[in-house]
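> Prediction below, plus the sequence it came from.
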Amino acid sequence: MFTTNNQPATPDVSAVFLGNGTVRLSIDGDTTSLQAGSEEELRSEVVARAHKLAQSHNAPVRVRVIEGGNTMLVDVNPDGSNGVANSAPAAPAAAPQQPDPLPAAPAEPPAVVEDEKPAAEPTFEWADDPEWQQRAKEPASTGWRSVLKLPAGKSEIEQRQQEFAQQMREAEERRQREERQRREAAEQRRIQEQQEAEELSRKQALAERRQAHKSKLTRTIQTNFQGTRTILVANPKGGARKTTTTYILGAMIGSTRGGSTIAWDANETMGTLGERARDDRHHRTVVDLLEDGAQHFLDIDSARVGVLDAYVRNQGDCHFDVLASDENPNRQDQIDAEGFRKVHDILSHFYRMILVDTGNNIRAAHFTEAQKHADQLVIPVAASHDSKNRALDMMAAFSAAGYDHLVAHAVVLVHETEPIERDDEGNPISNQPHELTAAEIASAFENRVRTVLPVPYDPKLKDGGEIDYFQLSPDTISAYREAAAAVSDALIDRTLQPGRHADAEA
């Protein structure tokens, strides 16, 4: 840095910054007003003019700068280097001929000389940070130090420290926030993984329980009853799901036991079991069996199961047969009590399980005859009050006729007429009106019969057409497995001699 003597040989230059984008520049008493858009531009303009003077005189030019109540001496050298002088000499008197001379030296405020060296840095928390050390070395960005490309002064260093400290605090807060978020996300993942593992374990345990329960039900259905058993499916109310129950229960028992099961439509009028069943290559019915086939079953030597195939309809992979009622109501009337006995006797020669789909007239001769041969009663009930009431009336009639044992061991199947949402354990999870109705109807049979079971709504059964057992919902299949096992349990308790069959719990 270059400093002049007390009596400079170069022009006397002063610059007064008026603070409104204007500077009053005086060179040897010649005053000029300069204007610019910013104070920085004014400073640069003053230095640029002083530089030209220094070059023209080939000597340093000292500029006395008055700005904001402070005075400093700036040396501008011919080679373009600049600096701040160590002290401020008294300003020379203004030329008398100037209309607006600069103030005499004694009237000026005491000179304030800014230290040209960067202020010593106080203890700074991030003093050793490489980023801060790099930023601290950057030249001044404001004021005369910026114009003269000098290191930042104390005030700017302090400002930079404040900004850097704020930046570092924000970075630390951000790091802590991100770390907290990372920990929270990790904890959420851990909780989610734990919940998923628990849910998977719960589902596996549920699947294992269901499989064990299914195996238990299967063994029960497969019990050897040591003789033919007749299951009566009855409810005098039309639309109570008698035919649906007979068919699906026959399919469940037949497929589980491996055959030797038949579903017989013993309706006093034209029944619909034949319509709901799978077609065969013939359309013969129970009346045809009585008229044309009974002669082949008069004694054991003439009885052949192959002959019976001409009258029953095989149901394929369901492993059971269907004996349909006649489509002519006049011919169906031939199935009186004697006709029932003949058909039942024939079927008992070739099947272990006979399911009888009855009509709506419990006083019909063949119905009362069916009561005599029944080993088990199944009562299908649509989830409606009229279906429930007719079933209760029938139960009372059974008891009055001396068949109270059939009522006491009956299995009631409550068929839901609308979907009911259930949890994994099969419990309803809402309180819709139709759910409450189904529960109310089921409760009407409790303590009167052996078992009351729900049968869920299945849209595959809604249209009343041919039943495709393998297209039914898993819930429907499960419900009928429960029903078949309940029927088998009742038969075990009532018709098997102790010690003559395998324990269903084994």
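Received it, and whenever you're ready, just let me know what you need.

> okay, CA-based contacts and neighbour counts for the rest of this
OK.

> can you pull out the strands in the stretch 251-400 of the chain?
In the stretch 251-400 of the chain, the segments counted as strands under DSSP state E, counting those that start in this stretch are 261-266, 313-314, 321-323, 353-358, 376-382.

> neighbouring contacts of the longest one?
Counting by C-alpha atoms under 8 Å, 6 or more residues apart in numbering, the neighbours of strand 376-382 from elsewhere in the structure are 229-235, 239-242, 245, 387-388, 391, 406-407, 409-417, 487, 490-491.

> Let's see that with 7 Å instead.
For strand 376-382, the external contacting residues (C-alpha atoms under 7 Å, 6 or more residues apart in numbering) are 230-235, 240-242, 245, 387-388, 406-407, 410-417, 491.

> Of these, which belong to strands?
Among the contacts of strand 376-382, the members falling in strands (DSSP state E) are Thr230, Ile231, Leu232, Val233, Val411, Val412, Leu413, Val414, His415.

> Neighbours of the fifth one, how many?
Going back to what we said before, that points to Val411. Val411 has 25 neighbours, counted by other C-alpha atoms under 10 Å.

> helix, strand or coil for Gln195?
Under the three-state scheme (DSSP: H, G, I helix; E, B strand; the rest coil), Gln195 adopts helix.

> Would you format the strands of the stretch 251-400 of the chain as a markdown table with distance to Gln162 and mean neighbour count included?
Shown next, in a markdown table, are these (distance: least, C-alpha to C-alpha, whole Å; neighbours: other C-alpha atoms under 10 Å):
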| stretch | distance to Gln162 | mean neighbour count |
| --- | --- | --- |
| strand 261-266 | 93 | 28 |
| strand 313-314 | 94 | 22 |
| strand 321-323 | 94 | 27 |
| strand 353-358 | 94 | 26 |
| strand 376-382 | 82 | 27 |
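
> Comparison target below:
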Amino acid sequence: MSLDLSPSPQLSARFSPDATGELIVDGVPETFAAESTERLREAVLGRVGEIAASAGRPVRLTVSDEEGDWLLAVHPDGSIGDEEALSVSYGAEHGPVSSRLATTREIPTTEATTREAPSRESFLYVERPRPDRAKQGFRGALARAGMPLSPSAAELRERAELDAVSRHWAGPRTIAIVNGKGGANKTPTTALLSAVFARNGGSGVLAWDNNETRGTLGWRTEKDDHDATVQSLLPATDSLMSAGARTADIGHFVHHQNADKYDVLRSNPTMLATEQRISSEDFDRLHTVATKFYRLVIIDSGNDESAERWLRMIDHTDQLVIATTALGEHAEAGALLLEALLQRDAHSARLAREAVVIVSQSERTGPASDVRRVARGFEPLARSAVTIPFDPEMHGGRLSFESLAPRTRRAWLHAAAAVAEGL
């Protein structure tokens, strides 16, 4: 049965994340505002239902929001349909019952013949495909109301990225967050990537401050009821590697982030750099302990690219991340580092070629075009370059994933998925 969806009246609706919207009826705009996006949708669709009732037939409504555009059919009784969904026959995909039944071969019934068991379907692993329904945004609201809308392209991308950061790999992985210039956003990048991986993939994520010149990762994360740092852990590495060491023993030396689910191994920002030098051998011992107790180790590198601990970190790294802002000196320092690693050795060159660059907008008034321009500039040097919008919660104070704006959280998920690709 075909629908009478004549082009008049011409209706289109636009929804914004701030619970405001606009319905355009034959070119005339009507504005709407509500206390929530759900209420906003109800108000706009109620108005379209009135128009359909006045017309005495279904009307075509074009809907636009941050997920994209699609077409709905609104009926005079207020019910809503999706033109694509209405054309789908949900029973056809299953086929006739007879095609799904197992058959039995005819076997001669003689005394000399051994009878074979008839073939059959397993009772244990029966695939019953479930229709995929939208869960987010306008489409998700309609799907929850009973209309079979499929996920938007944006929702499918988000689901794929959530799957990527939720994976557990066979064996531990080490990620190094690097840039030789101070203030390039290494510490927020370390903490927020750790949060994305831990919140989605479960525990087993360590953020390690490998900075001997007043690293601030400990200042910007939660502190447990002890003051342990890297210097506290070093004398205990042998006992932690012994057969009698228990998983919970590492808790004496790290600081758990209750909301974001990862642990922090702090440096000591009150000590002079000369008092907390770590040799290559020391780093090896620390890394062996870290990868015994954690599946994913994310290292805030510090700024001294000539330090033994910095160079040994590179030797143990599986995925390199360049953290930078849109400021020229930060971006140039990151690019020069990639070029230097290309010349160091084969392992370092591979890390440079497969690096992910995360460009954060560090100033509220800075144009987003500067961030995109820097990201494009890294494309010839690295595997991927992604951008993070300005968010005041990233600039000063304790870093908490939940306190970020929704679009910032979405950007960090995208960045973490790009990093996961290399693991």
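Nice, thanks for sending it over. Keep in mind that this is a model prediction, so the values were computed, not measured.

> Tabulate the ones in strands among the contacts of strand 376-382 of the first structure in a markdown table, adding columns for distance to Leu289 of the first structure.
Shown next, in a markdown table, are these (distance: C-alpha to C-alpha, whole Å):
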| residue | distance to Leu289 of the first structure |
| --- | --- |
| Thr230 | 19 |
| Ile231 | 21 |
| Leu232 | 21 |
| Val233 | 22 |
| Val411 | 30 |
| Val412 | 31 |
| Leu413 | 31 |
| Val414 | 34 |
| His415 | 33 |
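
> Filter the residues you listed down to the buried ones.
The neighbour-count test (16 or more other C-alpha atoms under 10 Å) marks Thr230, Ile231, Leu232, Val233, Val411, Val412, Leu413, Val414, His415 as buried among these.

> what residue of the second structure matches up with the last one?
To tie it back to what came earlier, the one meant is His415 of the first structure. Correspondence of His415 of the first structure to the second structure, assessed by TM-score structural alignment: Ser360.

> With the fourth one instead?
Under the alignment defined by TM-score structural alignment, Val233 of the first structure corresponds to Ile177 in the second structure.

> show me what contacts its match?
By C-alpha under 7 Å, 6+ apart, Ile177 of the second structure lies in contact with Lys186, Thr190, Ile299, Asp300, Ser301, Leu320, Val321, Ile322, Ala323.

> So what does the first one match up with in the first structure?
Read that as Lys186 of the second structure. Lys186 of the second structure maps onto Lys242 in the first structure when the alignment is built from TM-score structural alignment.

> again with the fifth one
Using TM-score structural alignment as the criterion, the counterpart of Ser301 of the second structure in the first structure is Thr358.

> hang on, its match packs against Asn267?
Yes - look at Thr358 of the first structure against Asn267 with C-alpha atoms under 7 Å: they come within range, at 4.9 Å.

> What residues of the host helix or strand of Val44 of the second structure count as buried?
Using DSSP states H and E, Val44 of the second structure maps to helix 37-55. Neighbour-count burial for helix 37-55 of the second structure, counted by 16+ other C-alpha under 10 Å, picks out Thr37, Leu40, Arg41, Ala43, Val44, Leu45, Val48, Gly49, Glu50, Ile51, Ala52, Ala53.

> tally of neighbours for the residue lying closest to Ala352 of the second structure once chain neighbours are set aside?
Leaving aside its sequence neighbours, Ala352 of the second structure sits nearest to Leu338 (C-alpha to C-alpha, 6 or more residues apart in numbering; 5.3 Å). By the criterion of other C-alpha under 10 Å, Leu338 of the second structure has 24 neighbours.

> Translate Leu338 of the second structure into the numbering of the first structure.
Taking TM-score structural alignment, Leu338 of the second structure has Met395 as its aligned residue in the first structure.

> And Asp249 of the second structure, by the same measure?
In the first structure, the residue matched to Asp249 of the second structure (TM-score structural alignment) is Val307.

> For Ala396 of the first structure, see how far away that match is.
For Val307 of the first structure, the distance to Ala396 of the first structure equals 40 Å [C-alpha to C-alpha, to the nearest Å].

> How about Val378 of the first structure?
From Val378 of the first structure to Ala396 of the first structure the distance is 15 Å (C-alpha to C-alpha).

> Same check on Gly258 of the first structure?
On the measure of C-alpha to C-alpha, Gly258 of the first structure and Ala396 of the first structure end up 36 Å apart.
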